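Asker: Sequence first, then the predicted structure:
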Amino acid sequence: MPRVRPRRLRQSSALRRAVRETRLHPADLTLPLFVREGVEEAMPIGSMPGVVQHSLDSVRRAVTEAAEAGVGGVMLFGVPAERDARGSGATDPRGILNLATQVVREEAGDAIVVQTDLCLDEFTDHGHCGILDSDGRVDNDATLERYQAMALEQARAGSQLLGLSGMMDGQVAAVREALDEAGLVDTAILAYSAKYASALYGPFRDAVESTLQGDRRAYQLDPGNGREGVREAVIDIEEGADIVMVKPASFYLDVLADVAATSDVPVWAYQVSGEYSMIEAAAMHGWIDRRRAVIESVTAITRAGADGVLTYWATELAGWLNDGIDA
């Protein structure tokens, strides 16, 4: 008969809860939100069941609901009505993202961390994350100048945490320099350090009505590279990032664990649109238990080392956790 019986600690929900190594908390969750210019009500996104493009009115309600559930933050993405090669709407104080930031900050105050996506892809007519040169390639250094201008507008609009998602070399240092020179020293930077050129972004591109021509493999990370993701995070920390992130989450848990073991700043992960939609689609077909799959997926990301998780289930998951449903 075995003397060592690990099963003893699995015999009841109370025992399992008492010895659980990884625990989820609403404050560790961030809810991504899409705000579309020129709409009067929320518009469903076909490839992301349950997620919408918000109007300025509906985003107020979504942020209030998230804050009341104890969600830690909201990440805002803008969907403009017009786009051009330079992404001019990104630096327009009345552009949809900057306007939404003002609205949300006025609504939420400091009850929730208001975060903004700092990237040009939603605002350019070619859909790339930067300025194109005469050969149609993304010009890294010209793009940094645009990011600096975006950072100032977003910070002045009320963003507390800028999500640098463009994967340009030197973007953290450039944005930190611009913020500090403008006296915006308290505006924090979330660096999308290990952002991979993934197939899992498809539904997101529906959500922002992406006009992407080609792909982003020349600046996002190759899925086969793990050490490179750690290297990018280390560089961003050296340049002044306050938080670093791995994106996507589920397919890159090894990278997430390695970054977490290396970083001396908080490490977050983004459970991206494809991860969300795969679970939603399987659940709609009755192939998996939706709630259990949602909780398990976010638990796995946290267990791998994430201090925070961006997830489209943030408010719903927070509600379950508040009700004591955590497994």
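Answerer: Noted; the coordinates are in hand. Note that the structure is predicted; figures quoted are calculated from it, not measured.
Asker: drop to CA atoms for contacts and neighbour counts, all remaining ones
Answerer: Noted.
Asker: What residues of the longest helix belonging to the chain count as buried?
Answerer: When the chain is parsed with DSSP state H, its longest helix is helix 140-157. When neighbours are counted by 16 or more other Cα atoms under 10 Å, the buried residues of helix 140-157 are found to be 140-141, 143-157.
Asker: can you check stretch 257-277 too?
Answerer: Here stretch 257-277 shows 257-260, 266-277 as buried, counting by 16+ other Cα under 10 Å.
Asker: Keep only those of these that are in helices.
Answerer: Among those, the members found in helices (DSSP H) are A257, D258, V259, A260, S273, G274, E275, Y276, S277.
Asker: Go through the helix or strand encompassing R205 and flag the buried ones.
Answerer: In this structure, R205 is located in helix 202-207 according to DSSP states H and E. For helix 202-207, a neighbour-count test (16+ other Cα under 10 Å) marks G202, P203, F204, R205, A207 as buried.
Asker: other SSEs contacting it?
Answerer: Contact here means 3 or more Cα pairs under 8 Å, 6 or more residues apart in numbering; DSSP states H and E; on that basis helix 202-207 packs against helix 273-284.
Asker: and the angle from the next helix or strand after the helix it packs on to helix 273-284?
Answerer: Helices and strands here follow DSSP H and E; after helix 273-284, the next one along the chain is helix 290-303. Direction vectors for helix 290-303 and helix 273-284, defined by axes from the mean of the first three to the mean of the last three Cα atoms, to 10 degrees, enclose an angle of 150 degrees.
Asker: same for the helix or strand that the helix holding R205 is followed by, what does it pack against?
Answerer: Secondary structure here is assigned by DSSP H and E; on that basis, the next helix or strand after helix 202-207 toward the C-terminus is helix 227-239. Packing contacts for helix 227-239, counted by 3+ Cα pairs under 8 Å, 6+ apart, involve helix 171-181, strand 188-195, strand 243-247, helix 253-262.
Asker: could those be laid out in JSON lines, adding distance to A314?
Answerer: Shown next, in JSON lines, are the helices and strands packed on helix 227-239 (distance: least, Cα to Cα, whole Å):
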{"stretch": "helix 171-181", "distance to A314": "27"}
{"stretch": "strand 188-195", "distance to A314": "18"}
{"stretch": "strand 243-247", "distance to A314": "16"}
{"stretch": "helix 253-262", "distance to A314": "19"}
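Asker: here's the one I want to compare it with:
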Amino acid sequence: MTSNVLHDTLRAAVPALRGRLVAGASLADLTWFRVGGPAEVLFTPADEEDLAVLLAALDPEVPVTVIGLGSNLIVRDGGIPGVTVRLGGKAFGSVEIDGTRLRAGTAVPDMRLAKAAAEASLDGLAFYRGIPGSVGGALRMNAGAHGGETTDVFVEAWGIDRRGNRRRFDHAEMGFSYRHCGAPDDVIFTSALFEGRPGGRQAIEAEMERVTAAREAAQPIRERTGGSTFANPEGGKAWQLIDAAGCRGLTRGGAQVSEMHCNFLINRGGATAADIEGLGEEVRRRVRETSGVELRWEIKRIGVPMPAAA
């Protein structure tokens, strides 16, 4: 299907959609790497019900992809076929506090979740200050930093499955492990409940400042990057293996292994998604040859390559 055909088909099949449906929408500006092709159709639902209506009506053969803040993401140069869903707005971007619990929409940035907890004098969520993604991504990846992980504060999550059903997941059903969630891939998370503990606001804010300072000192956060590229192997550090393999500063096209922190890839300007992903694969090859360790991508790579790159 071409973008216009799929878009027009959806509009005709689901005329009651209240969200924004755009054919051939550019995705490069929605990722921190600033690379990648277009979405065949980009859908920004008005609310949970709107999302459920579209998914229930969608042909099961049409692929559905979810993107968040684009901080831990490579969109390949050929773009994303099917429907790309991006949650946003008040329906998915609010935080509500009840006692020691925080309910957040999955479009809420992790940093904002940490700030809301601090303002309510709730401890235990300050580690989110060091994670540049959103709550949805944190659920999918069991995101963590500076000694904390999503699994430590998670209570429950709600989402919409591919058939348009609203589903609840408790802690056991999420199947959290290191940088992984075992919930079904077809579920689009819409909100989550977290549990903090009473603490002193000044101490919590001081911890957040410490997290911020540590991140700025060690990571190339001012660059066009996608965060940590590879998950740490058991008992080791990815950056040490990459450094030992001689990859610090390695380049491919407009992409480079950061000299500041070699588990970060950066777009020096003019890089393609193929440059960045290809550089990452070269790093994996060199690490495998020098250490025998198979690095696992932590950055999510979605979409299709350009025909020439394929």
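Answerer: Happy to help now that I have it. Model, not experiment: these values are computed from the prediction.
Asker: quick one: TM-score?
Answerer: Both chains were compared after superposition, and using TM-score structural alignment, normalised by the length of structure 2 their TM-score is 0.35; 172 aligned residues with a Cα RMSD of 5.9 Å.
Asker: Out of the buried residues of helix 202-207 of structure 1, which comes closest to L97 of structure 1?
Answerer: The nearest member of the buried residues of helix 202-207 of structure 1 to L97 of structure 1, counting by Cα to Cα, is A207 at 14.3 Å.
Asker: I figured the closest one hits Q53, correct?
Answerer: Yes. Contact status for A207 of structure 1 versus Q53: in contact at 6.9 Å, counting by Cα atoms under 8 Å.
Asker: Which secondary structure element is home to T290 of structure 2?
Answerer: Secondary structure from DSSP H and E places T290 of structure 2 in helix 273-291.
Asker: which of the residues in that helix are buried?
Answerer: Going by neighbour count (16+ other Cα under 10 Å), the buried part of helix 273-291 of structure 2 is 273-280, 282-288.
Asker: Tell me where the stretch 151-300 of structure 2 has helices.
Answerer: Listed in chain order, the helices found in the stretch 151-300 of structure 2 under DSSP state H, counting those that start in this stretch are 171-174, 201-218, 238-244, 273-291.
Asker: can I get the ones you listed in a markdown table with distance to G105 of structure 2?
Answerer: Below are the helices of the stretch 151-300 of structure 2 laid out as a markdown table (distance: least, Cα to Cα, whole Å):
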| stretch | distance to G105 of structure 2 |
| --- | --- |
| helix 171-174 | 17 |
| helix 201-218 | 21 |
| helix 238-244 | 32 |
| helix 273-291 | 29 |
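Asker: Out of these, which gets nearest to A118 of structure 2?
Answerer: helix 201-218 (5.7 Å).
Asker: So which bits of that closest one are buried?
Answerer: For helix 201-218 of structure 2, the buried set under the neighbour-count rule, 16+ other Cα under 10 Å, comprises R201, I204, E205, E207, M208, R210, V211, R215.
Asker: L21 of structure 2 reaches L6, doesn't it?
Answerer: No. The pair L21 of structure 2 and L6 does not pass the contact test of Cα under 8 Å, sitting 10.5 Å apart.
Asker: who touches both of those two?
Answerer: V41 (Cα atoms under 8 Å, 6 or more residues apart in numbering).
Asker: what about stretch 258-267 of structure 1, start to end distance?
Answerer: Its start and end residues considered, stretch 258-267 of structure 1 measures 11 Å (Cα to Cα, to the nearest Å).
Asker: now do stretch 152-172 of structure 2
Answerer: Using Cα to Cα, the end-to-end distance of stretch 152-172 of structure 2 comes out at 12 Å.
Asker: so how far is V246 of structure 1 from Y192 of structure 1?
Answerer: Counting by Cα to Cα, the separation of Y192 of structure 1 from V246 of structure 1 is 6 Å.
Asker: Among the two, which residue is more densely surrounded?
Answerer: Between Y192 of structure 1 and V246, V246 has the larger neighbour count (other Cα atoms under 10 Å), namely 29 against 25.
Asker: Tell me who's in contact with that one.
Answerer: Y192, S193, A194, K195, G229, Y252, V255, L256, V267, W268, A269, Y270 are the contacts of V246 of structure 1 under Cα under 8 Å, 6+ apart.
Asker: gap between the closest residue to the fourth one other than its chain neighbours and A188 of structure 1?
Answerer: It stands for K195 of structure 1. When the adjacent residues along the chain are set aside, K195 of structure 1 lies closest to K247, with 4.7 Å between them (Cα to Cα, 6 or more residues apart in numbering). The gap separating K247 of structure 1 from A188 of structure 1 is 19 Å, by Cα to Cα.
Asker: Pick out whichever of the two has more residues nearby.
Answerer: Counting neighbours by other Cα under 10 Å for K247 of structure 1 and for A188 shows that K247 has the greater number, 28 against 20.
Asker: separation between the more buried one and E65 of structure 1?
Answerer: Remark: distance between K247 of structure 1 and E65 of structure 1 (Cα to Cα) = 26 Å.
Asker: ok, R17 of structure 1 - how many residues close by?
Answerer: Other residues within reach of R17 of structure 1 by the criterion other Cα under 10 Å amount to 15.
Asker: Check for me that it belongs to a strand.
Answerer: No. Per DSSP: H, G, I helix; E, B strand; the rest coil, R17 of structure 1 lies outside any strand segment and is helix.
Asker: Of the helices and strands packed on helix 227-239 of structure 1, give the one that comes closest to A233 of structure 1.
Answerer: Go through these one by one with Cα to Cα and the one that ends up closest to A233 of structure 1 is strand 188-195, at 4.9 Å.
Asker: now that closest one and helix 140-157, what's the angle there?
Answerer: Inter-element angle recorded for strand 188-195 of structure 1 and helix 140-157: 140 degrees (by the same axes, to 10 degrees).
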